[in-house]
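A.B. asks: 3D model of this:
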Amino acid sequence: MGGFGSGRPGRRPIAEHMLRLDVRQLHRKNCLRPGLFLSWEWFWGDKPTGCISIATSKDSIRLIYTSGKGDNRKKMDYVVGLDRTSCHYGGTRIWFLCPRCGQRVAVLYGGQRFLCRHCNDVAYSVENEDATSRLLRRSNKLREKIGVKAGTATPILCKPKGMHQVTFDRIRLRITELESVYWHHVARKFNIAV
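C.D. replies: Next up, the predicted model:
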């Protein structure tokens, strides 16, 4: 009755389905200047899915939010360290320091606490794909590159404007190869003679 992955205890949470704090995004939006107090929100479509308050200082940020639901709600208030590394051509790159392991990371994933991917035991969605799904994903990624609708039903007819014919032909050939292997996998899965 549940959603994706229900009924399978021990399955790792998927990174793409979790709330995430990305230090690069915060830095691009100039939200890491010392002395700021701001609210950061996440949305799914038009609906808000989460909100967190962030207080900034020179070498850290303070995260303030409520975790859990109903009677299990907990007020969370803790500090996440910031680290900077020098870039080869000048300037610095900013990193979070995971509150649990101290590892330098760009993204913290929300659970009860915002921690690095390893401390929250988070997997990427591709780690759960079987060979058949992986083939289709790779094919769809190439289709997107040449502006063709995803899926194996849409024919590849015209090359996009500005793309070299040789490049288009190479991508179209690769898509054909991937989809051919995909259909062989599907046929084998359903015991269909090819």
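
A.B. asks: From now on I want contacts and neighbour counts done on CA atoms only, so please keep to that.
C.D. replies: Noted.

A.B. asks: For the longest strand belonging to the chain, buried residues please.
C.D. replies: For the chain, the strand with the greatest residue count under DSSP state E is strand 74-86. Within strand 74-86, the residues that qualify as buried by neighbour count (16 or more other C-alpha atoms under 10 Å) are 79-82.

A.B. asks: Quick one: the helices in this protein, in order.
C.D. replies: In chain order, the chain shows helices spanning 23-28, 131-145, 165-189, with DSSP state H as the criterion.

A.B. asks: Relative to residue 113, which of the ones you listed is closest?
C.D. replies: Distances from residue 113 to each of the helices of the chain were compared using C-alpha to C-alpha; the minimum, 16.0 Å, belongs to helix 23-28.

A.B. asks: Contact partners for the residue of the chain positioned farthest from its centre?
C.D. replies: In the chain, the residue that sits farthest from the middle, by C-alpha atoms, centre = their mean, is residue 193; the gap is 38.1 Å. Counting by C-alpha atoms under 8 Å, 6 or more residues apart in numbering, residue 193 touches residue 187.

A.B. asks: and this one, so I can compare the two:
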Amino acid sequence: MGGIGSGARRSTHIGNVEEVLALDIRVLRRLGVVHPGECTCDTVHWSIGGLSASSARLRVDLSDIERGGVMAISGEMSDGAIKQHIAIEMVPSPFGGHRCYFICPTSGQRCEVIYYTGGRFGSRKAQRLSYAVQGMNEISRARRKTAKLRSRLSGSGDQPRPRGRNRIDTVRRLREAEFEAKTLYLDRLRNLADRSGAQRIPGDAR
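C.D. replies: The predicted model follows:
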């Protein structure tokens, strides 16, 4: 007979994607680092809290479109030096051009984002990473959604500030997310008050 919790399903995840360094092939393509038909070199920098964390030199050779290419990564990471090659597959797009994918060196599967853990890059599944939202309750997820929309409006990160109809739509979604987060929070307070016998709930009108 096993001990307490011996029959529980064990988690296979060892961290969250938000906590590790990553390379997104879509972002690299927008920056001109990944360019079908060319061989390019550039340096990428990661920062945490506005402070420089690590940097690496990328050499992306996509000169042979039909055969695909490879990205060579070299540099000093937070836990030591890295020298790794990641294969890139180019898939013809129905609207012309090509769509690029990393090939995970562990699983061999296509992916658009690779994550750094254990001294090397790989896909999320191969690196056994999960999303932070998976471990959140409803209120935390609603607040996270609100924070992301606020960040989107301010133009932080790799995306520019939305304009015109996009900005109007983002503002509308932000207001809805704020209302949802507040409603969930008050519902939770009411449930706690019902259990404790409290007479008044914070936020209730008199």
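
A.B. asks: if we can go back for a sec, could you point out the member of the buried residues of strand 74-86 of structure 1 that lies closest to residue 18 of structure 1?
C.D. replies: Using C-alpha to C-alpha as the measure, the one of the buried residues of strand 74-86 of structure 1 that approaches residue 18 of structure 1 most closely is residue 80, at 18.5 Å.

A.B. asks: Provide the aligned range in structure 1 for stretch 94-110 of structure 2.
C.D. replies: Mapping stretch 94-110 of structure 2 onto structure 1 (TM-score structural alignment) gives residues 88-104.

A.B. asks: That stretch: end-to-end distance?
C.D. replies: Counting by C-alpha to C-alpha, to the nearest Å, the length from the leading to the trailing residue of stretch 88-104 of structure 1 is 18 Å.

A.B. asks: doesn't residue 113 make contact with residue 22 of structure 2?
C.D. replies: Yes - A contact is recorded between residue 22 of structure 2 and residue 113 when judged using C-alpha atoms under 8 Å, the distance being 6.7 Å.

A.B. asks: Which strands and helices lie in contact with the longest strand of structure 1?
C.D. replies: Taking 3 or more C-alpha pairs under 8 Å, 6 or more residues apart in numbering; DSSP states H and E as contact, the helices and strands that strand 74-86 of structure 1 lies on are strand 60-67, strand 92-97.

A.B. asks: got a markdown table for the ones you listed, with mean neighbour count too?
C.D. replies: Written out in a markdown table, the entries for those read as follows (neighbours: other C-alpha atoms under 10 Å):
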| stretch | mean neighbour count |
| --- | --- |
| strand 60-67 | 17 |
| strand 92-97 | 19 |
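
A.B. asks: Arrange those strands in a markdown table, one row each, with distance to residue 176 of structure 1 as further columns.
C.D. replies: Listed next are these as a markdown table, based on distance: least, C-alpha to C-alpha, whole Å:
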| stretch | distance to residue 176 of structure 1 |
| --- | --- |
| strand 60-67 | 47 |
| strand 92-97 | 41 |
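
A.B. asks: before we move on, back to that, could I get the helices of structure 1 in JSON lines, plus columns for distance to residue 10 of structure 1?
C.D. replies: Supplementary listing: the helices of structure 1 in JSON lines, determined by distance: least, C-alpha to C-alpha, whole Å:
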{"stretch": "helix 23-28", "distance to residue 10 of structure 1": "29"}
{"stretch": "helix 131-145", "distance to residue 10 of structure 1": "22"}
{"stretch": "helix 165-189", "distance to residue 10 of structure 1": "26"}
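
A.B. asks: Can you say which of those is nearest to residue 88 of structure 1?
C.D. replies: Taking C-alpha to C-alpha as the criterion, helix 23-28 is the member of the helices of structure 1 that comes nearest to residue 88 of structure 1, at 17.7 Å.

A.B. asks: Quick check: that closest one compared with structure 2, mean distance?
C.D. replies: After superposition onto structure 2, helix 23-28 of structure 1 lies on average 1.0 Å away from the residues it aligns with, using mean C-alpha distance after the TM-score superposition for structure 1.

A.B. asks: Give me the residues contacting that helix.
C.D. replies: 32, 94-96, 106-107.

A.B. asks: matching residues in structure 2 for it?
C.D. replies: Using TM-score structural alignment, the residues of structure 2 aligned to helix 23-28 of structure 1 are 25-30.

A.B. asks: buried stuff in the matching stretch?
C.D. replies: Judged by neighbour count using 16+ other C-alpha under 10 Å, the buried positions of stretch 25-30 of structure 2 are 25-26.

A.B. asks: Pull the distance from it to the chain's centre.
C.D. replies: The chain centroid and the centroid of stretch 25-30 of structure 2 are separated by 14 Å under C-alpha atoms, centre = their mean, to the nearest Å.

A.B. asks: burial of residue 55 of structure 2, as a residue count?
C.D. replies: Each residue near residue 55 of structure 2 was counted by other C-alpha atoms under 10 Å, and the total is 16.

A.B. asks: If we ignore the residues flanking it in sequence, what's nearest it?
C.D. replies: The spatially closest residue to residue 55 of structure 2, leaving aside those adjacent along the chain, is residue 45, at 4.3 Å (C-alpha to C-alpha, 6 or more residues apart in numbering).

A.B. asks: can I assume the one you found is in contact with residue 57?
C.D. replies: No - the criterion here is C-alpha under 8 Å, and residue 45 of structure 2 misses it with residue 57 at 9.1 Å.

A.B. asks: These two: who's more crowded?
C.D. replies: Taking neighbours as other C-alpha under 10 Å, residue 45 of structure 2 and residue 57 compare with residue 57 leading, 18 against 11.
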